[in-house]
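Sequence and predicted structure are below.
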Amino acid sequence: MNTDVNTDVNTIHGNILTPGGWIAGTLSFTDRVAGIDGSATDPQQNGGDYILPGFIDLHVHGGAGKDVMEGGDAIRTIAAIHARHGTTSLLATTMTAPPEDIDVALAAIGAVVRERRKGEARVLGAHLEGPYINSGKLGAQPNYARAATLAEVKRLETLAPLRVITVAPEIAGHLGLVRELADEGVRVQIGHTLGSYEDGVAALEHGAAGFTHLFNAMSPLHHREPGMVGAALAHAEYAELIPDLLHVHPGAIRTALRAIPRLYCVTDSTSATGMPDGEYMLGRHTVHKCMGGVRLPDGTLAGSTLTLDQALRNLVGMGLSVADASARVSTNAADYLGLPERGRIAPQAWADFVVLDRDLKLKAVYIEGECVDLNDA
């Protein structure tokens, strides 16, 4: 099989997860899916590999010792390590920071968006997680929070595509901005917020599309004060969640899965991803990786070391089917961004897919038809 030249038709065989269900057969592809031949199957009845849509991560801060806020080639290093864990496309995610730091990060993201190199996940644009958040709910964000203006957002958009922007809707002026950004096709997410249930409902009515790392850094659910979590559980179509089993208890994950139809998973991964225990940077913060977690010196969780292949295994370990778990790490995120040619294995979709064995361990990753070297240092 030749995957170096995308005009060549390549083939791979196994249990293929398609929008219409499982097919046991052959997937043909160039840089896009050329065809799927086979018959309907129940993969539990055979021993073949799983062929799933490539993973899509809409919240990535770092990996392999590199942080998005460094700018430069750090973005490429991050895109490469996540590709080796099955992520075929992602949003590079910024931190709350001084304007000059955000400019550096976005300029680097913009360069990578324009040119994907061999072995890198496709960087679709930026997730601007800060600085338009509530300083009273920073989580692991540095304290450079400030109110947003449309003029500033438009200037930042000249540096890189802003596909997702996190805002705290209770900040004065933000509801109007949510409407303006939503009208321009930006996915506005509610996060790092002290807002009430009513604030959340109002933001959704103004065009907010989702919630940033559901349950974390937002007002919690109480039966007399439902909070922002209550607004999400009662009204959201989409929300992102970190399924590392540290940020959110499995019981809360199950609650969200029942309540939010298109819940999707993100890693919120940091520079410590794929690295040994020790000190790393998260924006202007020093964070500590120990025993699989990443924390500030005061013990606050500060992102994760999760990768989406492990997220898939965690979901299946909780009892989700492979098909349902696949949607949570791929298709739902693609649909959230309005990308019908990603997140699914279908004719003319991008040839982004992963091959896993029966233990859900990665055997191969293809990005736009190109096979990724999983052993690349």
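Looks like it came in fine.

contacts, neighbours, all on C-alpha from now
Fine.

Could you give the number of residues near the residue lying closest to Pro226 once chain neighbours are set aside?
Using CA to CA, 6 or more residues apart in numbering and skipping the chain neighbours, the partner closest in space to Pro226 is Tyr197 (5.6 Å). Tyr197 has 21 neighbours, counted by other CA atoms under 10 Å.

who's in contact with stretch 329-348?
16-19, 32-36, 52-58, 163, 187, 238, 262-266, 308, 311-312, 327, 349-353 (CA atoms under 8 Å, 6 or more residues apart in numbering).

this is the other structure I want to compare:
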Amino acid sequence: MTSDGPTLDRLLLTGRLVLPGGVVEDGAVVVEGDRISYAGPRTELPDLWAGLPTRDDLPGDVTLLPGLVDVHCHGGAGGEFGPDADSARTAAAHHHRAGTTSVVGSLVSAPASVLLAGATALAPLVASGELAGLHLEGPFLSTLRCGAQDPAALVDVDLDLVDALVAAAGGGLLHMTFAPERDPSGSLPSALAGHGVLGALGHTDADHATCSRALSAVLGGGVRGGLPLVTHLFNGMPPLHHRAPGPVAAALGAAARSEAVVELIADGVHLDGATVQLVFDTVGPAGIALVSDAMSASGLDDGTYTLGGRDVEVRGREARLAEGGSLAGGVSTLLDQVRWCVTELGIDLVDAVAAAAATPARSLSLVGVGTLAPGSRADVLVTDRELHPVGVLRHGAWL
């Protein structure tokens, strides 16, 4: 990958270490090639690794996190995931440098020809490892809850189109967001499962019973042992009401039973902080995947950008359609969200990191990423104590 430096043979990193079981204040990570050989207390580091080279230019007091995993991302640094492969590479590199070492490229709803062109262009990026996979956000979505999706591109379920998209993606399609009311026969979850693709519930106006059936159908497909995703919970669906619980209650109930994972855009724009805290308290980090939903303006100044060909005005942390004002993705990175959760909301660091790494990886059965553990891929995010990035090791190479 063009953004990566040379792969190191052996390397020792030390600092505050974030592991699934807790924080090790005096920790060590040993990297050999593109794999982790040790992650734990420095006092327990075997002698054979004690004299390994380190990176001397890092600050003395760093925090070592697993590389983060974003399963819903549309772009960044002026690039967008779609038919232009070079633009997609720009977007992927932006998030890699920000510590998201595994990025699933998301395509917004569009005419079939555009989606097919996008899947075809991005398939080589998945094959090369630049992307962890692909996500289709539509086009089988509700026009009532379309958000920034182009309503003219939204259609009922078309299994022939699904077959064609899967073929164009060359095995890289991991999950697909759909509204169950667009699938009255209930055939989509099993059709996706037959291709090894996980269904994701979202952009829906369906009632609680319909959403619960759809989530159960996705779970029953047993795709790679993963869990159904709920696309950016609360956004693109009716609000929870005590007499009409709708998709939100269906999603929270499934996540609480360990039968689904809910995406949260924890950027301080899409959701109030108290809402994010509520979901962590209700389903825990094992049921949450933080996602950036980032569009092309991520990492850039305020201005006018596009998302799927639609004009978007970015002001501060908000990206909104120029026509209608709907939120149109975000501009944060996953590390921005982890930092906001920890420093502003008081969410435990281990929990926030799990929701940005281990849980999204588990939901899509991405192997060897999301945790610092022997045998895992050498994806290490090095931050300062305030969780600002100071170094990123991806596939065993410094970016």
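Noted; the coordinates are in hand. Keep in mind the model is a prediction, meaning the values are calculated, not measured.

those strands in the stretch 51-200 of the first structure, which residues are they?
For the stretch 51-200 of the first structure, applying DSSP state E, counting those that start in this stretch gives strands covering 55-60, 62-63, 66-67, 87-94, 122-128, 162-167, 187-190.

distance of whichever residue in the first structure pairs up with Val350 of the second structure from Val316 of the first structure?
Using TM-score structural alignment, the partner of Val350 of the second structure in the first structure is Ala323. To Val316 of the first structure, Ala323 of the first structure is 9 Å away according to CA to CA, to the nearest Å.

related to what we said a few turns ago, enumerate every residue touching the match of Val350 of the second structure.
Counting by CA under 8 Å, 6+ apart, Ala323 of the first structure makes contact with Leu17.

what does stretch 168-181 of the second structure rub up against?
Contacts to stretch 168-181 of the second structure, defined as CA under 8 Å, 6+ apart, come from residues 116-117, 119-120, 122-123, 126-127, 133-142, 166, 186, 196-206, 210-211, 214, 231, 364.

any idea how far the residue nearest to Pro226 of the first structure is from Ile242 of the first structure?
Distance, Tyr197 of the first structure to Ile242 of the first structure, using CA to CA: 22 Å.

repeat for Ala232 of the first structure
Taken as CA to CA, the span from Ala232 of the first structure to Ile242 of the first structure is 15 Å.

Map His253 of the first structure across to the second structure for me.
Small correction: residue 253 of the first structure is Ile, not His. So, by TM-score structural alignment, Ile253 of the first structure is matched to Val276.

Tell me how many other residues crowd that match.
If we define neighbours as other CA under 10 Å, then Val276 of the second structure has 20 of them.

what's the neighbour count on Ile171 of the first structure?
Neighbour count of Ile171 of the first structure, defined by other CA under 10 Å: 18.

what's the answer for Ala378 of the second structure, then?
Ala378 of the second structure has 30 nearby residues by other CA under 10 Å.

same check, this time on the one 10 residues further on
By the other CA under 10 Å criterion, the neighbourhood of His388 of the second structure contains 17 residues.

List the contacts of the aligned partner of it in the first structure.
Counting by TM-score structural alignment, His388 of the second structure corresponds to Lys361 in the first structure. Counting by CA under 8 Å, 6+ apart, Lys361 of the first structure touches Asp309.

Could you check how far Lys361 of the first structure is from Thr87 of the first structure?
Relative to Thr87 of the first structure, and taking CA to CA, Lys361 of the first structure is found at 14 Å.

is it true that Ala203 of the first structure touches Glu180?
No - the pair Ala203 of the first structure and Glu180 does not pass the contact test of CA atoms under 8 Å, sitting 11.9 Å apart.
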